[in-house]
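Undergrad: Predicted model follows, preceded by the sequence.
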Amino acid sequence: MVKLGNKEVSSIGLGTYGMGGKNSPDYKNDAKEVEAIKYAITNGMNLIDTAEYYGHGHSEELVGKAIKDFEREDLFIISKVWPVNLHYKDVINSAKESLKRLDTDYIDLYLIHWPNPKIPVKETLGAMGELLDSHLIRNIGVSNFDIANLTEAIDQLKHGKIIANEVEYNLENYYIEDDLIPFCEKNNIKIIGYSPLNQGRISSKINHVAKSLGMSSIQCTLGYLKKKSIPIPKASSISHINELVECMNIDLDENEYNRIKEAVRR
């Protein structure tokens, strides 16, 4: 478990992009995907990541159905507001619509999904502050923000604090370790890493070192990424979820971490 906001969350979370559709709703796998989310939670993955954009809201509906069987306070639900909805009133409306679809009273962490240069971040963060005061969200975060975006957001936020930045982080996109991650660490902003397994394209760079460490490539990859982030791979099959659950127990020592890092950057 790791600390995020005021809660302990699983060191690997469950991403849901593609569950319930991508750009539009897809209902054909609903029962399977709800059961997959339930199975992940039952096996210790209490952090679930979704967004109003995923399946045009249907992903949130599936998450809402899945979490009904669990104590809400034991879970950590992340959702996101799409960049066209970053004006003050639109943010408030988007959050309320997400809450309806999730069928819950609050969102643990609400993120700006992507920066929108046409809408002042100050206006968006003002709405986030209102949501915080209204107890509709418990934490504020961002997604896909670079250092310039983050610097502006930190400067403009007058209420609360930015606790997380959700960005792509995998062994092909490791370069954020050189600048963005240190900046976030300095400002106590947790990195949440989406596409940690690069959508199934595991880097061949680590096959040899994984074998020498007695790990699978997935275990090696997630063990490495966990050191500086909370990875949130998407999984909708029981076998894949079991792999992720096993990875939650992996804690690389410094030598193992550095061997993987050297292989990745070779």
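TA: That came in fine, so what should we check first?

Undergrad: Going by C-alpha atoms from here, please, whenever you check contacts or count neighbours.
TA: Noted.

Undergrad: which residues of this protein fall in strands?
TA: Secondary structure of the chain by DSSP state E: the strands cover 2-4, 7-9, 14-15, 47-49, 76-81, 109-112, 140-143, 162-168, 190-194, 230-231.

Undergrad: Pull the number of nearby residues for residue 185.
TA: Each residue near residue 185 was counted by other Cα atoms under 10 Å, and the total is 12.

Undergrad: For it, give its distance to residue 81.
TA: 24 Å (Cα to Cα, to the nearest Å).

Undergrad: sorry, back to before: buried deepest among the strands of the chain, which one?
TA: Highest mean neighbour count of the strands of the chain: strand 230-231, a mean of 27 (counted as mean count of other Cα atoms under 10 Å).

Undergrad: Check which helices and strands that one is in contact with.
TA: strand 190-194 (3 or more Cα pairs under 8 Å, 6 or more residues apart in numbering; DSSP states H and E).

Undergrad: sorry, back to before: got the strands of the chain as TSV, with distance to residue 258 columns?
TA: Formatted as TSV, those follow (distance: least, Cα to Cα, whole Å):
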stretch	distance to residue 258
strand 2-4	21
strand 7-9	26
strand 14-15	26
strand 47-49	28
strand 76-81	31
strand 109-112	32
strand 140-143	28
strand 162-168	21
strand 190-194	19
strand 230-231	19
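
Undergrad: quick one: residue 39 from residue 132, how far?
TA: On the measure of Cα to Cα, residue 39 and residue 132 end up 30 Å apart.

Undergrad: In addition, the following structure is provided for comparison:
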Amino acid sequence: MGKNEEQLTDLVHDYAYSSIEKFYNETEIMPFRIQVDNEATRISFWDSKNESKTRKNYMYTSNIMKGGFQAIDKFNLAHQNEKNIIKVLHLDGIVALSKWKSVLNEYLLKNNLINYVDEIGITSYLEWWQGSEHLFDIITMIKKEYGLNSSVSETSNMFTMNETNLSGDLENSQHEKNEYSEVPVSATQITMINSMMEAASKASPNYQTGIYWWEPAWLLTNGKISWTTKEGIVYCESNNQQNQKLFMTGNT
């Protein structure tokens, strides 16, 4: 039986709370930061019976996510947590600054998540984006416009570039599309990661910034690639084996 919006919100709340409680009880570790979603977009949730009206409805998605944020608040209160768990809204990898602001206005202001969210999680892939300078601009804009700090919730280097300076420091991190190196170079990947961390640190000098390496399933597993399934391979084109082995040998 399908669930209406209120029922689904309650389920998200209950699942989130029980998950945090279970983790804490079994590990005795108090979480520091929790994101309630992964790459939210305006079409994360919709009513299949009424898709035309709800498919592009930010409020529908926002209300459901509130259940997760409220669960974290409830946990903090129940455990009298002196350092409240940081609540993160993780948005999809939007490129244009104007689009970032448009989506954030919908979620944070129009649909009131500004009263629940402590931090914005950013998806950032420098080889697909416009380099680390653009990441700096996004973090700076979010802090200025909404008073919220940001962190890179998702990043990875599936490829390396032909030239190191195409993925280098903050001022020289631009590159053209598809300039991928046939032979991966660990120094290039290291430079790219460092430039990303530099951008985040410079944009938020007084905040505990960092990056979260993502998509571990894109690595080779038993000779297979992507998520080791046909669906996974369709989702992401198979990556250069040498590039993946480079990561697995600890060179990046």
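TA: That came through fine. Bear in mind the structure is a predicted one, so any value in this text is a computation, not a measurement.

Undergrad: Now the TM-score, please.
TA: Scored against TM-score structural alignment, normalised by the length of structure 2, the superposed chains reach a TM-score of 0.47; 155 aligned residues with a Cα RMSD of 4.0 Å.

Undergrad: Among the strands of structure 1, which comes closest to residue 241 of structure 1?
TA: Smallest distance to residue 241 of structure 1 across those (Cα to Cα): 8.8 Å, for strand 14-15.

Undergrad: Shouldn't residue 65 of structure 2 be within a helix?
TA: Yes. Applying DSSP: H, G, I helix; E, B strand; the rest coil, one finds residue 65 of structure 2 inside a helix.

Undergrad: so it makes contact with residue 9?
TA: Yes. The pair residue 65 of structure 2 / residue 9 is scored as a contact, 7.2 Å apart, by Cα atoms under 8 Å.

Undergrad: Quick check: residue 74 of structure 2 vs residue 145 of structure 2, distance?
TA: Per Cα to Cα, residue 74 of structure 2 is found 28 Å from residue 145 of structure 2.

Undergrad: of the two, who's got more company?
TA: residue 74 (14 against 11).

Undergrad: If we ignore the residues flanking it in sequence, what's nearest that one?
TA: Spatially, and ignoring its direct neighbours in sequence, residue 74 of structure 2 is nearest to residue 17 (7.7 Å; Cα to Cα, 6 or more residues apart in numbering).

Undergrad: mind checking the SS state of residue 121 of structure 2?
TA: Going by three-state DSSP: residue 121 of structure 2 is strand.

Undergrad: what's the neighbour count on it?
TA: 27.

Undergrad: If you drop the residues flanking it in sequence, what lies closest to it?
TA: Per Cα to Cα, 6+ apart, closest to residue 121 of structure 2 is residue 90, 4.1 Å.

Undergrad: What is whichever helix or strand residue 10 of structure 2 is part of packed up against?
TA: Secondary structure from DSSP states H and E places residue 10 of structure 2 in helix 5-27. On a contact count with 3+ Cα pairs under 8 Å, 6+ apart, helix 5-27 of structure 2 meets helix 58-78.

Undergrad: Are there helices or strands packed against whatever helix or strand comes next after the helix it packs on, and which ones?
TA: Downstream of helix 58-78 of structure 2, the next assigned helix or strand under DSSP H and E is strand 86-91. Strand 86-91 of structure 2 sits against strand 33-35, strand 119-123, with contacts defined as 3+ Cα pairs under 8 Å, 6+ apart.

Undergrad: follow-up on the earlier one: I'd say the residue nearest to residue 121 of structure 2 and residue 150 touch.
TA: No. Between residue 90 of structure 2 and residue 150 there is no contact under Cα under 8 Å: 9.5 Å.

Undergrad: Kindly provide the distance from the residue nearest to residue 121 of structure 2 to residue 100 of structure 2.
TA: Using Cα to Cα, residue 90 of structure 2 is found at 12 Å from residue 100 of structure 2.

Undergrad: the more surrounded of the two?
TA: Using other Cα under 10 Å as the criterion, residue 90 of structure 2 and residue 100 rank with residue 90 on top: 23 against 17.

Undergrad: Now do the contacts for residue 71 of structure 2.
TA: For residue 71 of structure 2, the contacting residues are 13-14, 16-17, by Cα atoms under 8 Å, 6 or more residues apart in numbering.

Undergrad: Would you mind measuring from it to residue 16 of structure 2?
TA: 6 Å.

Undergrad: And residue 196 of structure 2, by the same measure?
TA: 31 Å.

Undergrad: do the same with residue 189 of structure 2
TA: For residue 189 of structure 2 relative to residue 16 of structure 2 (Cα to Cα), the value is 36 Å.

Undergrad: So which of these two has more stuff around it?
TA: A direct count of neighbours by other Cα under 10 Å for residue 189 of structure 2 and residue 16 places residue 189 higher, at 25 against 20.

Undergrad: Can you get me a residue count around residue 186 of structure 1?
TA: Count around residue 186 of structure 1 with other Cα under 10 Å applied: 9.

Undergrad: same deal with residue 213 of structure 2?
TA: The number of residues packed around residue 213 of structure 2, counting by other Cα under 10 Å, is 13.

Undergrad: That one contacts residue 155, correct?
TA: Yes. Proximity of residue 213 of structure 2 to residue 155 meets the contact threshold set by Cα under 8 Å, at 5.2 Å.

Undergrad: Report all helices and strands that the helix or strand hosting residue 191 of structure 2 contacts.
TA: Using DSSP H and E, residue 191 of structure 2 sits within helix 186-203. Using 3+ Cα pairs under 8 Å, 6+ apart, the elements in contact with helix 186-203 of structure 2 are helix 132-146.

Undergrad: Nice, that's everything, thank you.
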